[in-house]
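# I'd like to go over a predicted model; first the sequence, then the structure.
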Amino acid sequence: MLHRLADLALHRARALLLLTLVAVIAMGAVGFGAFGVLQGGGFEDPDAPSSRAQELVDDRFGGDTNLVLLVRADDGLDSPAAERAGRELTAGVKDAPHVTNVVSYWDTGGSALTSEDGDQALVMAHVEGDSTTRAEHAEDVVDAWTGDRGAVTVRAGGGAALDNDVTEQVSTDLALAEAIAVPLTLVLLVLAFGSLVAALLPLAIGLIAILGTFAELYVLGSVTDVSVFAVNLTTALGLGLGIDYGLLLVSRFRERLGAGDEVPDALRTTVRTAGRTIAFSAATVVAALSALLLFPPFFLRSFAYAGIGVVAIAALAALVVVPALLALLGHRVNSGRLPWARSARQPDAPVWGRLAGLVMRRPALTALPVLAVLLLAASPLLGVTFGTPDERVLPEDAQSRQVSTAVRDAFPGNDADALQVVTRGPVAEGELASYAQRLAKLDGVVRVQASTGTYTADGVEEPGPAQAALGRPDAQRVTVTSGLEPKSDAAQDLVRDVRATAGPGGTETLVGGADARLVDSKKSITDRLPAAAGIVVGSTFLLLFLFTGSVVQPLRALVLNAISLTASVGVMVWIFQDGHLSGLLGFTPMPMDTSMTVLLFCIVFGLSMDYEVFVTSRIKELNDAGADNVTAVTRGLSRTGRIVTTAAALLAVSFFAFGTSSVSFLQMFGLGSGLAILIDAVAVRGVLVPAAMRLLGKRAWYAPRALKRLHARIGLDEGGPADDRDVPGADGPRPAAEPERTPAGV
């Protein structure tokens, strides 16, 4: 198939490029609408008990509290001026559109709405809408009613205000990251390719991939929930893969021209060899990202939509559009060359060949220290804990974070963090009272409120208007307030204890609230991790077997990738959970974000396999051409080392730019991805791969006879002769290779 693509590019180059231009314009027109249909949030499993409890609370009880206004009165809450301001605030919030269930100190009083020092009070409300519209509605209330209001000062917190702050901060941070990464990447591209014309080819791939994926996201966002954060993965990955594939194609094309091939022959060889590498590389990345489709939160699925789309479109552009451009450019691909960047246009990178040669002479001596460092970096994973985003992901000066901290510290036992228990049917008063009393006796519970009263371990109070509103003929709502640290192990244990308590009269109960969402989020992801890992490992093994014809090479690749990936995640645990470098980076240590860690794993694993295919493809070509093990590995790394490290460095720049964010989970994802890419490109490809290949010897290409026959039939080998200059002895004598053996030691 690839040779047909090469012939099509040679004979129909202008027609292909004209059709591409029309497609790009159409994709751009459609993709522009993606920004209007994408959503925020999406971190929860919609089928989890906490999500279904939230739906019942919203449908039957007007929603729970997700907006908290913290009011401070310098002259005391009961001063005439403070009371007038408080009542004006309460009336204004009640009149705001999309706001319900307003509970205010100036309506009901009560110690739960007053701080311990008596200078602060709360106005709590529910803001309607989904994750995106809710943040917008909350922003309207915050803009209208917060700030200095004469006798009182008002600040906003709660889930809706937090979502709004996170969305605004992430949008600002990502704009800054792209403003840093894109210009820097463009400059580095020119230096990497050594000529202006060649540097534009990866941009063509990236532009097509980005616009095509935006169009895909618009279509998907019109029929299902898609996260707005998928846009940023699209731009980063689209540009990164454009660089990867562009480097591979242009380097091979230049190499063949430099070897004396005519343009048609150079293009055919480039598409047959580098094109096959790109096809398998794209398939491995897609396989890794497809595992994200298993997870219920649409935040994770959205990255699968974007990632799979951008990889597939980038590969298609690389295999169809770039060959057409190369056919037209020919030797002019080197136009606009930079005189000081001559080495960038050379096919070989001697330093990588020398490094590979050194490693293969002393595989254990060189590999063991690298392995030791990577395993040490991975060791913090032994103490990893997982959580979900909360106010601590924001900077300390963020208003919603300050309010959450103040409510937790100054309003002990406040209902803002309470568990919400909802029955799915009617309940008799006596059974409801008995159930509430059992809940009040659980460890950590401060009080339980139901339509029949307020219950503590010591007794019961008669219901007031607020408690009476918790009952309906077809459902009952019970609020369980604890004095436990939100999202702590004890708070999660309380969720399990409440769920283990039999419902009133045998009625089914659903438990919601922030702590319940955390428990459900962790469960929904951990339950699907084995299947996701199975898909990633199984599909990667199959693809690498089809690519290499060996069963050893896929195993070797999986083991080395796992080592580099665990090392990268271990460093992130050391930084973001254990708190090292928190002062430098400006974040608050907290458990690792479950969703972002899974996302990091899938993306980095896919990109690592991308570089694995790049390196292995050239080694296999040389091995198939008759080169011995040492020559194949050293010359293969000499030919691909610069491509892999340059591509990795340019992609790492895009991810490291996320480290400038003020939102800690975005910092973690950016720094973790960039670090993992560099570790893989340098430590794994430069040291561990040649060491493993030397230790394995000829066994590196082993496969049982039955599988060899299978591979011969379905291995998708494009065939054709090897490059002349890659065949041992074709360009002069070579140094004698060391005998093939498996070293027992150093």
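Ah, there it is. Predicted model only: the values in this text are computed from it and were never measured.

# C-alpha only now, for contacts and for neighbours.
Fine.

# Quick check, residue 134 in contact with residue 160.
Yes. Under the criterion of CA atoms under 8 Å, residue 134 makes contact with residue 160 at 6.3 Å.

# Who has more neighbours out of these two?
Neighbour count, other CA atoms under 10 Å: between residue 134 and residue 160, residue 160 has more, with 29 against 23.

# buried residues in the strand or helix carrying the more buried one?
Residue 160 is located in helix 159-193, with elements delineated by DSSP states H and E. Within helix 159-193, the residues that count as buried by 16 or more other CA atoms under 10 Å are 159-167, 169-171, 173-174, 177-178, 180-182, 185, 188-193.

# After that helix, heading C-terminal, what element do we hit next?
Downstream of helix 159-193, the first helix or strand assigned by DSSP H and E is helix 196-223.

# Beyond that next one, next helix or strand please.
That would be, after helix 196-223 and using DSSP H and E, helix 230-258.

# Give me the buried positions along that next one.
Buried, per 16+ other CA under 10 Å, within helix 230-258: 230-257.

# on that earlier part again, now do the shared contacts for residue 134 and residue 160.
residue 127 (CA atoms under 8 Å, 6 or more residues apart in numbering).

# Leaving out sequence neighbours, find the closest residue to residue 374.
Distances taken as CA to CA, 6 or more residues apart in numbering put residue 567 closest to residue 374, at 5.2 Å, once the chain neighbours are dropped.

# Quick one: residues in contact with the host helix or strand of the one you found.
Residue 567 is part of helix 552-572 when elements are defined by DSSP H and E. For helix 552-572, the surrounding residues in contact (CA under 8 Å, 6+ apart) are 374-381, 537, 540-542, 544-545, 597, 601, 604-605, 608-609, 612, 668, 671-673, 675-676, 679-680, 684, 688-689, 692, 699-703.

# Use this one as the comparison:
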Amino acid sequence: MATYLYRIGKFAYRRKGTVLSLWLALLVLMGVGAATLSGPTNDSFSIPGTPAQKAQDLMAERFPTGGKDPFSSISARYVFAAPEGETLDTPENQAAMDATLAEIRGIDLVEPAAKVDPATAASPEEGAGALVNPVVADGQMTQMAAAQAEETGKPVDQATADAAALSPLSPDKTVGYVEVPFTGDFTNVDAELVDQIEAAAQPARDAGLTVEISGSAAQLQEAPGGTAELMGMAVAAIVLVLTFGSLVAAGLPLLSAIIGVGIGSLGITVATGFTELGSMTPTLAVMIGLAVAIDYSLFIVSRFRHEVSVTGNREEAAGRAVGTAGSAVVFAGLTVIIALVALRVVGIKFLSDMGMAAGFAVLIAVLVALTFLPAFLGLLGKKAFAGRIPFVKAPDPEAEDAKPGPASRYAGWVARKPLIPLVAGIVILGLFAAPAAGLKLALPSEASGDPATSSRQAYDLVSDAFGPGRNAPLIVVVDAQNATVPAQEAFGTVVRSISEQDDVANAQIVGMNPAGDTAQILVTPGSGPTDEKTVDLMQSIRDSETGLNEEIGVSFGVTGQTALETDISDRLLSALIPYLVIVVGLAFILLMLVFRSILVPLTAALGFLLSVAATFGATVAIFQEGWGGLIANPQPLVSFMPIFLIGVVFGLAMDYQVFLVTRMREEYVHGATAKKAMTIGFSHGARVVGAAALIMISVFGAFMLEDNAFIKSIGFALAAAVFFDAFIVRMVIIPALMSLLGDKAWWLPKWLDKILPNVDVEGEKLRQELTPAGKVDEPVSAG
């Protein structure tokens, strides 16, 4: 491989005009495509095949007009609160709410049935589904409950309790809400609609009422802006200047990253015109693509600097840099891409999309580093390291006259006393990992939203006034087609069974299909949507189906927002182990090819597990438990964060393993003892790997400035993961293990050595081709 990459590097340097023109043309083409072909994003989290989704599908089949998927349909909830000391049932407050409802009816996307003004409706049928204020709705429900009790013989107290469980007016009449249905889906939610929804609340607010609005139609999902990227690049620029001591050289990785991320992000934007992608997908791709693009270019520019000092020929140096450091870049990039693309095995679309988009960004970063970068070096010529900064010393650790630096002295100490850094590193990571035992997962929702937002305040008003269960309704879809008793009797049996469960505030039939063989039972829990009691109730209802099916032949499923979100979290958690096995297995094989060893890939994987455990612990402590007061609104971590984080961290962890340990292997295959190879390889690679890690930490850490809770937490987690992995695992634990293992670290069974192809990451074959027979030249090594 090194030979082919060497030729690519020389070609790009020599044909710089052609190569640069092709990349710029691709950038323009992607820009035109993004401007003309892009589509809206969609933050739907549905997963086919979960129990809740099956029940949702059955409801949509049997109730075509009332089985909307909560993840795709849009709605808004207006929550009204009376001024202190007042209630909503006064004429003045009812008039204020009616004024807002009149404004709501004027919004184009409100469903036609809801637009009808009940005061002017020609008949009760025409006014069915019309928006009415909570006081009127409460009165209507009370009358219906009394009529139902008289008509069916249902106990009056039960009918009254059922009406209260559905009433949009709180028992003390101080808080009420109105559900507003909209036509369309997430693609219809734009700034104009959100502004109209907000403006409709103004009449009631002007009259003194508190009005808070929640719901999918009232919240515009905007992708985070570019502030984080700029902050990250600013810090990266400082690190690069200190690494090279040259303004021009420091700008090369940044320019490469801008080109790579520009093409990658624009390509993802083009993809939104052909498939639905979540609003966070491009941001995550940019976050990862930016970090690896800078790092990969940094490794090649650093190697180029060394090769120029060796050969004195810049074209030759470009070829050697791409042939050696470029080989490590290819394999490091492959591990990241494997980890990201393998997210498809989980079978969850939005997670697969994130992985594919981020994998595409990494692929572009690799290609830019291998071709655009040497071409631009050719354009700069002798000015590649111009703009020297006098007070910044940036020595080449591989130079023949280089004096032993801190990295060399540290590596020598580790080689002499490996147990001390090994134990210390494991203990430190173990302490950070401890809080991970309390990890809790949930999907983003109003319950976990920022308390300063209107949607969260609306949620809190309803929870306080009606009880937490009002925000966590469960819908039981009962199928009595094969029941051995009349359908009505079967439905009643299921209702009684559910009512006997713990933590049930109310259970009642709220709808039957025209055929009369399927019913919807609304279950109001006594606890909120994120409470374990609600999850236990949902599971208890599901568990009771087997007995009732055997007894009366009825079947049912539990759905609703809470059930759907819980099932998604469970599916993601259950997919974690299979995903780990696949990713670690594939990467282990890839690393065996790189290092031609069994123990080195094994230690790499074990070090990764330590990094992930410490990362989870630190993230749980700060974002879930609120340690240090850094987060004003501690909440459970987003359900898909662990599996996505594992994929990304694994790829990045292997980056540092490849870049650092290939230097050790190069020295070993050239005749050095195992410990000597570790010290020399570490001293050669530590400076550039440390700079690369600092760049990644700055890029990821800058995303903590974003408002989006998931982006903020994933930015912190990735920054923490890079810190733990680069500075503790790869620079403390791995050198200590390499010293302890000695020659055994590079052991590979002979039969396996014959089977595995020699990919020549160290550039040994290239070195033999470039060095005349009998002449000892400067070793060409992996960077």
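Structure received. Everything numeric in this text was worked out from a predicted model, so none of it was measured.

# For the residue sitting furthest away from the middle of structure 1, give its distance to residue 471 of structure 1.
Largest separation from the mean C-alpha position in structure 1: residue 80, at 51.9 Å (CA atoms, centre = their mean). Distance of residue 80 of structure 1 to residue 471 of structure 1, computed by CA to CA, to the nearest Å: 35 Å.

# And for residue 336 of structure 1?
In this structure, residue 336 of structure 1 and residue 471 of structure 1 are 76 Å apart, going by CA to CA.

# Settle it for me: which of the two has more neighbours?
Shown here are residue 336 of structure 1 and residue 471; by other CA under 10 Å, residue 471 has more neighbours (20 against 14).

# May I have the residues that are in contact with residue 517 of structure 2?
Contacts of residue 517 of structure 2 by CA under 8 Å, 6+ apart are 479, 480, 481, 487.

# Of the residues you listed, which belong to helices?
Mapping those onto helices (DSSP state H) picks out residue 487.

# Between which two of the contacts of residue 517 of structure 2 is the distance greatest?
479 and 487 (8.8 Å; CA to CA).

# Looking at the two, which is more packed in?
For residue 479 of structure 2 versus residue 487, neighbours defined as other CA under 10 Å are more numerous around residue 479 (24 against 21).

# Distance of the nearest residue to the more buried one once chain neighbours are set aside relative to residue 55 of structure 2?
Take residue 479 of structure 2 and drop its neighbours on the chain: the residue closest to it by CA to CA, 6+ apart is residue 518, 4.7 Å away. Counting by CA to CA, the separation of residue 518 of structure 2 from residue 55 of structure 2 is 12 Å.

# Same check on residue 529 of structure 2?
18 Å.

# now the end-to-end length of stretch 517-534 of structure 1.
End-to-end distance (CA to CA), stretch 517-534 of structure 1: 26 Å.

# same thing with stretch 6-21 of structure 2?
Rule used - CA to CA; the end-to-end distance of stretch 6-21 of structure 2 is 21 Å.

# Likewise for stretch 386-397 of structure 2?
End-to-end for stretch 386-397 of structure 2, by CA to CA: 20 Å.

# burial of the residue nearest to residue 374 of structure 1, as a residue count?
26.

# Kindly state which residue of structure 2 is aligned to it.
By TM-score structural alignment, residue 567 of structure 1 lines up with residue 614 in structure 2.

# Look up how far residue 437 of structure 2 lies from that match.
11 Å.

# what do you get for residue 144 of structure 2?
Taking CA to CA, one finds residue 144 of structure 2 at 50 Å from residue 437 of structure 2.

# Looking at these two now, which is surrounded by more residues?
residue 144 (15 against 11).

# Name the helix or strand for the more buried one, please.
helix 134-152.

# which residues sit against that helix?
For helix 134-152 of structure 2, contacts defined as CA under 8 Å, 6+ apart pick out 88-89, 94, 154-156, 159-160, 162-163, 167-169, 173, 176-178.

# Please convert the buried members of those residues into PyMOL selection syntax.
The buried residues among these can be selected in PyMOL (16+ other CA under 10 Å) with this line:
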select buried, resi 88+89+94+159+160+162+163+167+168+169+173+176+177+178
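
# Okay then, goodbye and thanks.
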